[in-house]
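> The sequence and its predicted three-dimensional model are supplied below.
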Amino acid sequence: MPSSLNLVTTITEDKLILHGLYHEADKSKPAVIYIHGFETTFYAHKFVHKIAEKFNQSNTPYLLAENRGTGIITEFINTDGVGKYYGSFREKLEEAHLDISAWIEFLKNEGYEEIILMGHSLGTIKSVRYLFEGEYANVVKSLILLAPFDKNAYLVVKNKDQWKKHVEIAKGKIDSGKGLESIPPEFDDYPVTYNTYYSWYKVDDLNCMYDFYRKDYDFPVLNKINIPVKVIIGGKDDFLFFPQFNKDGEEIKEILEKNLPKGDVTLLPDSGHVFRGFEDEVGEVVDNLN
């Protein structure tokens, strides 16, 4: 079938209206949903443009999807016409599945039967979480994880063991009805609410999925993923590779390959977190998966 490119919307279970860019194409193929990272948008970063260009050429259906983590503080209008403020400052990871489900519903209504979730940075966490929390996890055929990051190592480097105390403080603030207040700057380098901080850093398996800094960690979440997973990482990604804990990007590549039962990991040794200067390589690797 001929392809077309359109701006589209979908509605989440909690009535948020989300926007996206939809490339309608071969409906016998799985449709790819791109889930952007922290503070950014579905159209930012040159590597996204390169992937879209490749998908256009190969007649691959895709959807560059807005989610409630767009920007830092972003107003989303709900179906009642009321503005709700989210963005990276306010989002909770436990709610990410609502956005992904809404986009999967959109694509199911378009006639697609299988989905590939392609996340970048924080979007890789949301993609993996969806397999465990999402309503339509059964239609997700595979994952593409671009620049997963060791968020907990970042916090350990900044605050050593103090971060555990900060998580307890955040929980106390939430319990006292102050979850929407901003954390103090010593908690993190990025402004978020206590709700968001606790969502990110409370200790559970889903929040520790990329704890590469822990030498004794057995990665229970990654080991439970039973679908193909393509991972692309950069050897100079400051949010992934911390020399205090890991020798190099090759070591992290080996950890991922060991703990993803159907994993395939590409290491770009000189690339950073957003693949600047390596967009062509990322586009080629991703397009070859289809």
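All right, it came through fine.
> contacts, neighbours, all on C-alpha from now
Will do.
> Are we agreed that K253 is in a helix?
Yes. The assignment for K253 by DSSP: H, G, I helix; E, B strand; the rest coil puts it in a helix.
> can you tell me which residues contact it?
By Cα atoms under 8 Å, 6 or more residues apart in numbering, K253 lies in contact with 233, 265-267.
> before we go on, here's another structure to hold up against the first:
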Amino acid sequence: MELLHRYTKDGLNLLGCHWRGKENGTCIVFTHGMFDNIIENNFVEICGENLSKKGYGFIFGHNRGYGVINSIIVKDRETGRYSGKIIGSTYEKFGESIYDVDLWIETAKELGYSKIILASHSFGWLKNLYYISKKGLENISGLIMISPPDTAGLIGRWEESKAMFLEAKTNIEEGHSKKIMEYKMLDIFPISSRTFYSYRKGGILDIFPLVESPENFGIFSKIDKPIFVALAEKDNIIVETPEKDLEKLKKYAKSTEDFQGEVILGTTHRYIRKEEELSEKICKWVEERF
């Protein structure tokens, strides 16, 4: 594995980890989820190593939402001057995630890969889907979705969400958009008012409405590439049951004839103790198609 340091189009310096594959081959470009990073992800290293052994490239690219609160070097595109910016999942603006996904896709192309599978875990799926909604599927040959959440829908089911959105809206209207919320995300992590407010129904990331399950499921139904979905049996992002959620997703994947869903039993959102099983299923799916 080699470390990559690259700059996004808006000047952020992000770290990527590259497990090398065959030249002019297939590369899996992975978008991590909320509060995640390469050090604390339990399964991505196993996936990267196993795929690389089989001749596939794998890039785990940090996005601006890595960790809780981070300090990222920023290079001004006009002056070339460097500065620092505090972001992380606590402060990130969801719409800017398009720069991060684009960075690692372009990096894979620069490294010589001819086919790109866009993969994600958790909140990273919403970033990938947002990228697709803006950039299309021209550069994408397939999709891997690990624990894809309907974040807006799930938060809307929280009893305390109304009070939380009211607090966030009040802070923003009073000119304190970066103010940390009184409530913590998942009862653990601090979250800024502007970031939390973007999680509301009808907001920018309300693009995967599995909780409501409307007839018009949006951009997901237009994806015409092979799709692999993995759900953990005891995951907190499950809407009904893993099996029923997969049935719904298969129904909404109207534009592809190649949809595969897998339930990983006996594990939760981070696939602890089931990392090898998850990796094996992903490798098998990739080998059969690319």
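That came through, no problem. Predicted, not measured: the structure shown is a model, and the values here were computed from it.
> Of the contacts of K253 of structure 1, just say which sits nearest to N56 of structure 1.
Top of the list for closeness to N56 of structure 1, among those and by Cα to Cα, is T266 at 22.9 Å.
> Once you drop chain neighbours, what's closest to that closest one?
I232 (4.8 Å; Cα to Cα, 6 or more residues apart in numbering).
> Now rank the contacts of K253 of structure 1 by neighbours and give me the top one.
I233 (29 neighbours; other Cα atoms under 10 Å).
> compared with structure 2, how much does the helix or strand containing that residue deviate?
Assessed by DSSP states H and E, I233 of structure 1 sits inside strand 229-234. Compared with structure 2 after the fit, strand 229-234 of structure 1 shows a mean deviation of 0.8 Å (mean Cα distance after the TM-score superposition for structure 1).
> which part of structure 2 lines up with that strand?
Using TM-score structural alignment, strand 229-234 of structure 1 corresponds to residues 227-232 of structure 2.
> Just give me the residue right at the centre of structure 1.
By Cα atoms, centre = their mean, structure 1 has its centre lying nearest to G123, at 0.8 Å.
> Alignment lookup: Q260 of structure 2 to structure 1.
In structure 1, Q260 of structure 2 lands on D264 (TM-score structural alignment).
> Help me confirm that its match is found in a helix?
No. Secondary structure of D264 of structure 1 (three-state DSSP): strand, not part of a helix.
> Please verify my assumption that it contacts E257.
Yes. Using Cα atoms under 8 Å, D264 of structure 1 is in contact with E257, at 6.6 Å.
> For structure 2, which segments count as helices?
Remark: helices assigned in structure 2 by DSSP state H are 44-53, 97-110, 124-135, 151-156, 161-173, 193-197, 242-252, 275-289.
> now, of these, which is deepest in the fold?
helix 193-197 (a mean of 23; mean count of other Cα atoms under 10 Å).
> post-alignment, that helix versus structure 1, mean distance?
Its matched residues in structure 1 lie on average 1.3 Å from helix 193-197 of structure 2 after superposition (mean Cα distance after the TM-score superposition for structure 1).
> Structure 1: matching residues for that helix?
Against structure 1, helix 193-197 of structure 2 falls on residues 194-198 (TM-score structural alignment).
> How far does the matching stretch sit from its chain's centre?
Remark: stretch 194-198 of structure 1 is offset 17 Å from the chain centroid, using Cα atoms, centre = their mean, to the nearest Å.
> Residue in structure 2 paired with I33 of structure 1?
Match for I33 of structure 1 (TM-score structural alignment): V29.
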